[in-house]
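> sharing a model that was predicted from the sequence below.
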Amino acid sequence: MQRYPIYKGLEQPLSYRGLKGKYIGWGIGSLVCGLFAGGIIGAVSNLYIGVFLTTLLSGGGFGYTLYRQKKGLYNKKRDQGLFVHQNNLKI
């Protein structure tokens, strides 16, 4: 049987312009949602208000994405204390 080497990657999360892993999608989503909401508001009311809100919403969403990434790529709850799991099996 012939063996072939398997490339397992770099074993690091995907990274693009400082965003890592799932936060790449979060960043793109926040920019698109800010652009969409600002465009709708600009079309309904005033162009300058729409441009201002587009930059405000996109920047705020992207800032929130960077804030969440700084807390950790795989942030989990870390409850402190002693936890007792009762045994419910009857033999």
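Looks like it came in fine.
> drop to CA atoms for contacts and neighbour counts, all remaining ones
Will do.
> mind checking the SS state of residue 3?
Under the three-state scheme (DSSP: H, G, I helix; E, B strand; the rest coil), residue 3 adopts coil.
> pull the number of nearby residues for it.
Other residues near residue 3 number 5, with proximity taken as other CA atoms under 10 Å.
> contacts only, for it.
Taking CA atoms under 8 Å, 6 or more residues apart in numbering as the definition of contact, residue 3 has no neighbours.
> put this beside the first:
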Amino acid sequence: MQGNYNGYPVFKGLQRPLEFMGIRGRFLSYAAGAIGMSFIGFIVFSILIGKLAGFIAMIVLAIAGLITIYVKQRSGLHAKRHDRGIFVYQGLYNH
């Protein structure tokens, strides 16, 4: 959406939530990290054991990372931890 403010174009940002291949918002950076870690796992396992083991490790790490992302994403994009109980903060206003 583009507006106009004193002759200057003003862009209001995305009108829909950011999504790529079913992965939404902040989980896109997690997916990039999971894929990056799978490539690092491929390199490490291919050096230590062999190329087939590296390929298997890459597939397993990528699938595990993406499954973890999809499970966390189901709880909500802005899911936060909710502590239960009464918390007393002492000494906040000592002068």
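Yep, that arrived. Everything numeric in this text was worked out from a predicted model, so none of it was measured.
> overlay the chains and give the TM-score.
Superposed pair, TM-score by TM-score structural alignment, normalised by the length of the first structure: 0.74. Supporting alignment: 90 aligned residues with a CA RMSD of 2.7 Å.
> for the first structure, which segments count as helices?
Taking DSSP state H to define them, one finds helices in the first structure at 23-44, 47-71.
> and those helices: which comes nearest residue 82 of the first structure?
When these are compared by CA to CA, helix 47-71 sits nearest residue 82 of the first structure, at 24.6 Å.
> okay, the helices of the first structure in JSON lines with distance to residue 3 of the first structure next?
Formatted as JSON lines, the entries for those read as follows, by distance: least, CA to CA, whole Å:
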{"stretch": "helix 23-44", "distance to residue 3 of the first structure": "36"}
{"stretch": "helix 47-71", "distance to residue 3 of the first structure": "40"}
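> mean neighbour count and distance to residue 10 of the first structure for those helices - can I get that in JSON lines?
Putting the helices of the first structure into JSON lines (neighbours: other CA atoms under 10 Å; distance: least, CA to CA, whole Å) gives the following:
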{"stretch": "helix 23-44", "mean neighbour count": "17", "distance to residue 10 of the first structure": "18"}
{"stretch": "helix 47-71", "mean neighbour count": "17", "distance to residue 10 of the first structure": "20"}
